[in-house]
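Predicted model follows, preceded by the sequence.
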Amino acid sequence: MTQESRVVFIGVSIVQGYVAHSAEVSLRQRFKAKRAVELTHERTESILNTLMPVMVVEDLRDISLSQGFPSHHYRHATIAQSDLCGFTKLASTRRPEEVVEFIGELFGLFDQLTDKYEVYKVETVGDAYIAGQAEAPLTHKNSPMSVVRFGLDMVQETNKWSRRKGEQVSCRVGVHSGECIGGIVGTEMQRYHLFGKLMTEVEVLESTAPEGRVQVSQACKDAVDKQMRLEGLSKSLAMFEERSEETLRTSKGEEHSYDEVGGRTFVVRSYAHYQP
């Protein structure tokens, strides 16, 4: 091979190597860009699924913006609302960072329970946690028994957390069944909310529940009894104790009549052995 041929060969090799390197760099950049888009999409989906029911998110993909956001009438919803007893007093003696950490830990435990019982986390208001089930598209599963168990487990997890931390915090829960409306509200910070008399009444059930207990309405008890009959379960699995007081009272002494929540209420004494 002549000197001139060697120079040409080396030049061609260098050019080919440069082209191959450029192609490799371009391929990697395209892969990184594609992966970044995929991760962004996954994060967006994850955020959407925490702000709205999964089936509602799926429905949104099939409609145009000109159609507006869908709303839903739920005829058989069961909603639980909890409140942390003693947390306000605890918060007044701690640094803001500690308060945020504590509420984050407790609500993190409740979030795990929503996955366990397949309930939809509606919202949190201060130290109140609201979640429940209904027919599609709110949740795939609609089991009043599961929502009551969810409430019992919130009480239990709070007690465990308190013992672990050496704090005096407990949880009370109200559970109610009935009709409500669901829909997306907001323009910039959109969220799927539930509205109606049911949501007002479950707040009364929560605020008048005994500390460390779960209080259910007559409608919720009826829904549980119906589910047990349909599933052939023994009534001994769910034991409700009717409240004997003349009126319902909050921890602040505010009085409510039983008529405000659709009749007499019950405290859940036991829910042993049933596994949803």
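Sure, I can see it.

C-alpha from now on. contacts and neighbour counts both.
Fine.

Show me what counts as buried in the helix or strand harbouring His76.
Assigned by DSSP states H and E, His76 belongs to strand 71-85. Within strand 71-85, the residues scored as buried using 16 or more other Cα atoms under 10 Å are 72, 74, 76-85.

Now for Leu205, how many residues are close by?
31 (other Cα atoms under 10 Å).

A further structure is provided below for comparison with the first:
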Amino acid sequence: AAVLYLDLCNYTELSSKMEVMQLAMLVHSVFSRFDSAVQTRQLFKMDTIGDAYVCACWVDGESEREVCQRMVALASDMIDIVEQAGLDFHVPLACRIGIAMGSCLAGTVGLLQPRYQLMGEAVEEAHRLESTARQQGINISDEVGRVLR
């Protein structure tokens, strides 16, 4: 699968400066716009974890390039969405994004309020790449870069 992991920057700082309802409206607005972009790009939203957003797309050898192109296009859309939301809410908002491709397993986890989750090397690598990206930046794995060349 190709996996995109996004984290909003300065979320803790924003949460200490904004009223709770305003912060909830900001996150809802941003994530709703992300949801629309994910659908437009025909990808799959996996999860939101606090201020993080994860999506994926399963690939086979024939679709690797096309899926990676859609993921990078989505990442660009997301950066624009975050920038616009910052302007709309008058707050300094930015994000970091990591995109990786590799093996994953998806399925329902737990019995009480079970959740469909994605786990595996691509998720971990996308998360690592996100954590080292600059604000409003996108880091891609070597494998994604190879496919896009």
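Done, it's in. Since the structure is predicted, the reported quantities are computational estimates derived from the model, not experimental observations.

Fetch the TM-score of the aligned pair.
For this chain pair, the superposition-based TM-score is 0.90 by TM-score structural alignment, normalised by the length of the second structure; 144 aligned residues with a Cα RMSD of 1.5 Å.

now, which of the buried residues of strand 71-85 of the first structure sits nearest Val204 of the first structure?
Nearest to Val204 of the first structure, judged by Cα to Cα, of those is Gln81 at 9.6 Å.

Can you show me the strands along the second structure?
2-8, 44-49, 52-57, 95-101, 105-109, 115-119, 137-140 (DSSP state E).

how many neighbours does the one in the first structure that sits across from Phe89 of the second structure in the alignment have?
Under the alignment by TM-score structural alignment, Phe89 of the second structure pairs with Lys165 in the first structure. Counted with other Cα under 10 Å, residues neighbouring Lys165 of the first structure total 11.

Show me what the strand holding His76 of the first structure is packed against.
Counting contacts by 3 or more Cα pairs under 8 Å, 6 or more residues apart in numbering; DSSP states H and E, strand 71-85 of the first structure packs against strand 128-133, helix 144-165, strand 170-185, helix 197-207.

So which bit of the second structure is the first one matched to?
Alignment note (TM-score structural alignment): strand 128-133 of the first structure is matched to residues 52-57 of the second structure.

Of the helices and strands packed on strand 71-85 of the first structure, which is nearest Val216 of the first structure?
strand 170-185 (4.7 Å).

mean deviation (superposed) between the closest one and the second structure, please.
In the superposition against the second structure, strand 170-185 of the first structure averages 1.0 Å from its aligned positions (mean Cα distance after the TM-score superposition for the first structure).

Check which helices and strands that strand is in contact with.
Counting by 3+ Cα pairs under 8 Å, 6+ apart, strand 170-185 of the first structure packs on strand 71-85, helix 144-165, strand 191-195, helix 197-207, strand 214-216, helix 218-231.

correct me, but His256 of the first structure touches Ser207?
No - with contacts counted by Cα atoms under 8 Å, His256 of the first structure stays clear of Ser207, the gap being 9.9 Å.

any common contacting residues for those two?
Any residue near both His256 of the first structure and Ser207 by Cα atoms under 8 Å, 6 or more residues apart in numbering counts here, and that gives Arg249.

If you count surrounding residues, which of the two has more?
Ser207 (24 against 17).

tell me the contacts of the aligned partner of that one in the second structure?
In the second structure, the residue paired with Ser207 of the first structure according to TM-score structural alignment is Ser131. Taking Cα under 8 Å, 6+ apart, we find Ser131 of the second structure in contact with 96-98.
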